[in-house]
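> heads up, no residue letters with this:
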């Protein structure tokens, strides 16, 4: 749980507590006191280190969507973080009657926690496709076709040395966006050797951009698998004297607020992140209510938003 993370500063702790209070999320001690045969509570588990969770705009948008779906239903939400080394303790807590179901935001989809919970008959819905597949319900964006559209757009601009800053190779989202980029370039027989895997951070995008420029100084386009990575790449391009989009065109993924505020404004693939959160919450509550014939997965559409960077 965030309050127990030793490496989270008091300032960050206070900030997230204010956000939780504003959004209506209940701390764990309040949920434990709920009476009745059901807990009237669900858990929102984010699979990543707490310090990253507190600064990730993607996570914040998902939480807003979850809150919007559950507003007025009297359901408490426990916000928790998962680390691989503590999975057994977390699974024991979650299956101990404290919650009726779990939403798992899958930043690293090789985590065994969702299957541990599902095998305990606790309803689970994942945000992001499980990397290993299986029967766990999930909600995700159409990552492959979003990346495909981005790659095709760069090709139509006449770019021929097109690189990508891909997401982590141990995530479904990272591999799907990489595959979409490869398909878009392959359609025009453009080489697909210019890629670097990175994490979904500003610093990761900057490191990857430096590595790509060192390898291919003549590259003329970049598709970054997240807006925050694209901003890190933009910072490096500016520092190394590359004009955007004249010398290097760049496209991100998410259409977050930071894309519009970038200089130049960032062309990006839009996914409705709040809808992702609300659909996860809907799917879980529908299962808890016993609704029949629920979809095992929901794939949300994406679209290219054209701005000045490409």
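That came through, no problem. None of the values given here were measured: they were computed from a predicted structure.

> going forward, measure contacts between C-alpha atoms and count neighbours the same way
Noted.

> check contacts around the residue nearest to residue 190 when sequence neighbours are not counted.
Take residue 190 and drop its neighbours on the chain: the residue closest to it by CA to CA, 6 or more residues apart in numbering is residue 160, 6.7 Å away. By CA atoms under 8 Å, 6 or more residues apart in numbering, the contact list for residue 160 reads 190, 219, 220, 221.

> where along the stretch 201-310 of the chain do the strands fall?
Under the criterion DSSP state E, counting those that start in this stretch, the stretch 201-310 of the chain carries strands at the ranges 221-224, 249-254, 267-271, 297-300, 302-305.

> does the residue nearest to residue 190 count as helix, strand or coil?
Per DSSP: H, G, I helix; E, B strand; the rest coil, the secondary structure class of residue 160 is coil.

> What separation do you get for it and residue 294?
For residue 160, the distance to residue 294 (CA to CA, to the nearest Å) stands at 44 Å.

> Same check on residue 126?
From residue 126 to residue 294 the distance is 14 Å (CA to CA).

> what's the answer for residue 46, then?
Here the criterion is CA to CA. By it, residue 46 lies 24 Å from residue 294.

> And residue 111, by the same measure?
24 Å.

> The two: which is more packed in?
residue 111 (21 against 13; other CA atoms under 10 Å).

> burial measure for the residue nearest to that one when sequence neighbours are not counted, as a count.
Closest residue to residue 111 apart from its sequence neighbours, by CA to CA, 6+ apart: residue 84 at 6.8 Å. If you count neighbours by other CA under 10 Å, residue 84 ends up with 14.

> hang on, residue 84 packs against residue 108?
No: taking contacts as CA atoms under 8 Å, residue 84 lies outside contact range of residue 108: 10.2 Å.

> Run a quick neighbour tally on residue 118.
Residue 118 is flanked by 18 other residues according to other CA under 10 Å.

> That one: helix or strand, and which one exactly?
helix 113-119 (DSSP states H and E).

> Flag every buried residue along that helix.
113, 114, 115, 116, 117, 118 (16 or more other CA atoms under 10 Å).

> try this one side by side with the last:
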């Protein structure tokens, strides 16, 4: 329904001419601002942006797409089973951050979940047809056929985490998984723990590999393979891994889980086994997801800067869309000490 003015007459939709008049610039300047702001002075840019706000001007995205040859939208692509979108809190935080960043640029974000081969084939057909300008790839796995196809089709892509096997071809934004794991392991050592176990993430993911490597490096000669069990980042895998660790090494006095969900699962097993946290076993996680403050005791963990990761992914992707070379950004993870250690 069209908006009405105070007399009940339908209000005319603002045009570029109205914005130009309000900003005191030419229509060409307004057009350049709308299409990316190239060759526009900072003063004119600010004046046009303010005029757009005050006039209520809305870009005709269809017309703009015809002129620029772009879809003016970006895909948020999760190559995991659909249920993980709701079970893993990290994905929703990244999604919200990316949507916010793109909304500030007047661009919509398309959520695409493609965990199965059939879903991936459909997604690649859609993306390859030019319906989006680029892809924010979440949860990349080594040997991913999706990533290989995105590269072969020359589709602008930025990965969340190091794109294993494609590091020189695809830009990425990652937390410092290796450094963060070293920090957590060092923290547990400094707490006086001597038999520190680890529940890793999947070995075909950068977080799985690098967090294990950081743990290994920090322990040095004290590293013991019998204290390592692999998980898949789900809470259920944390319970299975913790059960195996207690059977294999009942003398353990700490466990570092490669994400908070697995740490939460491990804490349930420890409680059922009559092991107090942190009295008998200290527990550390990674992410600082919401679950970290819902478990009892609250979880010591490594905080990933998810909002900044989203913002940097959007920035790098739009640079690639504009024709710039891919870039990589690694952000530090910070230790958050709570009652579990």
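Perfect, thanks for sending it. On a predicted model such as this, the values are computed, not experimentally measured, just so you know.

> JSON lines for the buried residues of helix 113-119 of the first structure, including distance to residue 254 of the first structure?
Putting the buried residues of helix 113-119 of the first structure into JSON lines (distance: CA to CA, whole Å) gives the following:
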{"residue": "113", "distance to residue 254 of the first structure": "26"}
{"residue": "114", "distance to residue 254 of the first structure": "25"}
{"residue": "115", "distance to residue 254 of the first structure": "28"}
{"residue": "116", "distance to residue 254 of the first structure": "30"}
{"residue": "117", "distance to residue 254 of the first structure": "29"}
{"residue": "118", "distance to residue 254 of the first structure": "29"}
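
> Residue 130 of the first structure: which of those residues is nearest?
residue 114 (9.0 Å; CA to CA).

> Translate that closest one into the numbering of the second structure.
Structural alignment (TM-score structural alignment) places residue 114 of the first structure against residue 147 in the second structure.

> so who does the residue nearest to that match when sequence neighbours are not counted touch?
Take residue 147 of the second structure and drop its neighbours on the chain: the residue closest to it by CA to CA, 6+ apart is residue 140, 7.6 Å away. With contact set as CA under 8 Å, 6+ apart, residue 140 of the second structure has these partners: 79, 147, 159, 160, 161, 162, 163, 164, 205.

> residue contacts, residue 169 of the second structure?
Contact analysis of residue 169 of the second structure by CA under 8 Å, 6+ apart lists 151, 326.

> for residue 98 of the first structure, same thing?
31, 32, 39, 41.

> which of the residues you listed count as buried?
By 16+ other CA under 10 Å, the contacts of residue 98 of the first structure give 31, 39, 41 as buried.

> Quick one: classify the second one as helix, strand or coil.
Under three-state DSSP, the three-state class of residue 39 of the first structure is coil.

> Please report how far whichever residue in the second structure pairs up with it lies from residue 61 of the second structure.
Under the alignment (TM-score structural alignment), residue 39 of the first structure pairs with residue 71 of the second structure. Counting by CA to CA, the gap from residue 71 of the second structure to residue 61 of the second structure is 8 Å.

> Kindly report the same for residue 153 of the second structure.
25 Å.

> Same question for residue 212 of the second structure.
Taken as CA to CA, the span from residue 212 of the second structure to residue 61 of the second structure is 46 Å.

> ditto for residue 340 of the second structure
Distance from residue 340 of the second structure to residue 61 of the second structure, by CA to CA: 51 Å.

> now for residue 105 of the second structure: what does it line up with in the first structure?
By TM-score structural alignment, residue 105 of the second structure lines up with residue 73.

> so how far is residue 67 of the first structure from its match?
Residue 73 of the first structure is 10 Å from residue 67 of the first structure, where distance means CA to CA.

> Not counting sequence-adjacent ones, nearest residue to the aligned partner of residue 298 of the second structure in the first structure?
Mapped onto the first structure by TM-score structural alignment, residue 298 of the second structure lines up with residue 265. Distances taken as CA to CA, 6+ apart put residue 308 closest to residue 265 of the first structure, at 5.4 Å, once the chain neighbours are dropped.

> which residues touch that neighbour?
Residue 308 of the first structure neighbours (CA under 8 Å, 6+ apart): 245, 264, 265, 266, 267.

> got it, and residue 53 of the first structure?
Residue 53 of the first structure touches 46, 59, counting by CA under 8 Å, 6+ apart.

> how about the strands in the stretch 51-200 of the first structure?
So, for the stretch 51-200 of the first structure - with DSSP E, counting those that start in this stretch - the strands run 76-82, 101-105, 124-127, 138-141, 162-166, 195-197.

> So what's the residue count around the equivalent of residue 55 of the first structure over in the second structure?
With TM-score structural alignment defining the correspondence, residue 55 of the first structure maps onto residue 87 in the second structure. Residue 87 of the second structure: 13 surrounding residues under other CA under 10 Å.

> distance of residue 87 of the second structure from residue 263 of the second structure?
Counting by CA to CA, the gap from residue 87 of the second structure to residue 263 of the second structure is 15 Å.

> Just give the nearest non-adjacent residue to the equivalent of residue 210 of the first structure over in the second structure, would you?
Matched to the second structure by TM-score structural alignment, residue 210 of the first structure sits across from residue 243. Closest residue in space to residue 243 of the second structure, ignoring its immediate chain neighbours: residue 269 at 6.5 Å, by CA to CA, 6+ apart.

> corresponding residue for that neighbour in the first structure?
Using TM-score structural alignment, residue 269 of the second structure pairs with residue 236 in the first structure.

> and residue 163 of the first structure, how many neighbours does it have?
Other residues near residue 163 of the first structure number 27, with proximity taken as other CA under 10 Å.
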